[in-house]
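Novice: Sharing a model that was predicted from the sequence below.
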Amino acid sequence: MRQDARKNRERILAAAEEVFGSRGATGSTEEVAQRAGVGIATVFRHFPTKEELIEAALLQHFDQLTERAYALAAKEDPATAWRDLVRAMIETGATKLTLASALADREGVPDTAGAASNRLKVAVSEILGRAQDAGTVRPSVTIEEVYLLIRGLAQASATMRPRSDVLERAIDVVLTGLSQSGRLPVDNG
């Protein structure tokens, strides 16, 4: 793929995540094209159907979170990596849920999205394990419990759009509840 075509594709996917991530299936490909700064024909050249565009935006969402998770895992401080990843997943979770629900007319989540979601879960599990080994997160916490809490806040954010300060405090409550000490570690960064 040519560099200009690759850049167009990246802009289209970023715009699609914004449009469909906030408005679901009611978003339009025309609005995606406008936000991406390309013509509608360019959008359809990359993604022949609206559903393919939404699916690609969802896959990119999972892939970006997975890349971020592995980048965070490379940090020396498991506590910071853990906090940053949980925050990112909750803060972007409403977008993910809206994108996934826009594909709900199909017969469930596409296999590609399920596989991308599983790759993310493996990365999150690794960071959870590192945080537990470092004594940051309670050893009894499971990935299923973490995902339930993340999804709960993401679902609430998708349906009621809380103020950012309220969401921040709610994330702090979740992180505190999962922590070994019952207190949030001090962030000296």
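Specialist: Okay, I see it.

Novice: switch to C-alpha atoms for all contacts and neighbour counts from now on
Specialist: Will do.

Novice: how close does Gln60 sit to Leu13?
Specialist: Look at Gln60 and Leu13: by C-alpha to C-alpha, to the nearest Å, they are 8 Å apart.

Novice: typo on my end, it should be Ala116
Specialist: 16 Å.

Novice: Then Phe44?
Specialist: In terms of C-alpha to C-alpha, Phe44 sits 12 Å off from Leu13.

Novice: can I assume Leu178 is in contact with Thr142?
Specialist: No - counting by C-alpha atoms under 8 Å, Leu178 stays clear of Thr142, with 9.9 Å between them.

Novice: now the strands: where do they sit in the chain?
Specialist: Secondary structure of the chain (DSSP state E): no strands located.

Novice: Below is structure B, check it against A:
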Amino acid sequence: MTNPMADRPLRSDAVRSRKLLLEAAASAFAEQGTNVSIAQIAERAGIAKGTVFRHYATKEDLVAAIVCENIDTLVDTGERLKLAADAGEALRDFMTAILEVQASDRAFCEVSTGIAHDQPAVRAGTERLQAIADALTERARRQGAIRPEITGQDVMLLVSGVYQTAAPLRSSHPQLWRRYLSLAFDGMQAGNAAELPPFDAGR
């Protein structure tokens, strides 16, 4: 995925340039999405364009590195939440954490909805995130906090749907997703509602 040079020990000046690169890339991708150019990132970092490619062979590799950092953080958050006493609140907190990243990072949102999924590291990270969602959802089901037919896949699709619902008003109402997350989570909770159609009912 990444440039093999990126895995070798780096001199102090190379370490500094990579740090500047990653910081600049993270902020640029968050603000502008994956369409931001390498030239813009290099200018923001105060390094030469060629330096970027000495660390990462392609822009896709750089995007994957930044996105995977966010995924790792979310996976760590999910692992901590698996230890929470209230499984329902833990699941909601996990969904909130994902949406907070999506709302603040355009590149993460683009990748999580399919862009750059051909990157092995992104695919692997997404699978780990799904596994955490599965585990948190199962705990919430066992505690009776959510409907018994809700799956981890439902949860991840709902998170994406919540973001997309609020996205048209993102500029004027950046926190609107919280409203729709509350609506979605209310619908997930156990109660007297009719049983959901099976996941593959539309086939």
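Specialist: Cool, got the structure. All figures in this text were calculated on a predicted structure; none of them were measured in a lab.

Novice: Mind checking the TM-score on these two?
Specialist: Superposed pair, TM-score by TM-score structural alignment, normalised by the length of structure 1: 0.75. Supporting alignment: 178 aligned residues with a C-alpha RMSD of 3.1 Å.

Novice: that older thread, quick one, which of Phe44 and Leu13 of structure 1 is more surrounded?
Specialist: When Phe44 of structure 1 and Leu13 are compared for neighbours, Leu13 comes out ahead with 27 against 15, by other C-alpha atoms under 10 Å.

Novice: higher neighbour count, Leu178 and Thr142 of structure 1?
Specialist: Leu178 (22 against 13).

Novice: which one in structure 2 is aligned with that one?
Specialist: When structure 2 is aligned by TM-score structural alignment, Leu178 of structure 1 is paired with Met188.

Novice: now its match, nearest residue through space, not along the chain?
Specialist: Spatial nearest neighbour of Met188 of structure 2, chain neighbours left out: Ile146 (5.4 Å); criterion: C-alpha to C-alpha, 6 or more residues apart in numbering.

Novice: who's in contact with that neighbour?
Specialist: 88, 140, 188-190 (C-alpha atoms under 8 Å, 6 or more residues apart in numbering).

Novice: Now the buried members of the residues you listed.
Specialist: 88, 140, 188-189 (16 or more other C-alpha atoms under 10 Å).

Novice: taking those residues one by one, which sit in helices?
Specialist: 88, 140, 188 (DSSP state H).

Novice: which residue lines up with the first one in structure 1?
Specialist: In this case it means Gly88 of structure 2. By TM-score structural alignment, Gly88 of structure 2 lines up with Ala79.

Novice: any idea how far that match is from Leu97 of structure 1?
Specialist: From Ala79 of structure 1 to Leu97 of structure 1 the distance is 26 Å (C-alpha to C-alpha).

Novice: Give me the distance between whichever residue in structure 1 pairs up with Ala57 of structure 2 and Glu31 of structure 1.
Specialist: In structure 1, the residue matched to Ala57 of structure 2 (TM-score structural alignment) is Pro48. Pro48 of structure 1 sits 16 Å away from Glu31 of structure 1, going by C-alpha to C-alpha.

Novice: Please say which of those two ends up with more neighbours.
Specialist: The residue with more neighbours, out of Pro48 of structure 1 and Glu31, is Glu31; 15 against 12, by other C-alpha under 10 Å.

Novice: ok, now how distant is the residue lying closest to the more buried one once chain neighbours are set aside from Phe62 of structure 1?
Specialist: Of all residues not flanking Glu31 of structure 1 in the chain, Val19 sits nearest, at 7.2 Å (C-alpha to C-alpha, 6+ apart). Separation of Val19 of structure 1 from Phe62 of structure 1 (C-alpha to C-alpha) stands at 17 Å.
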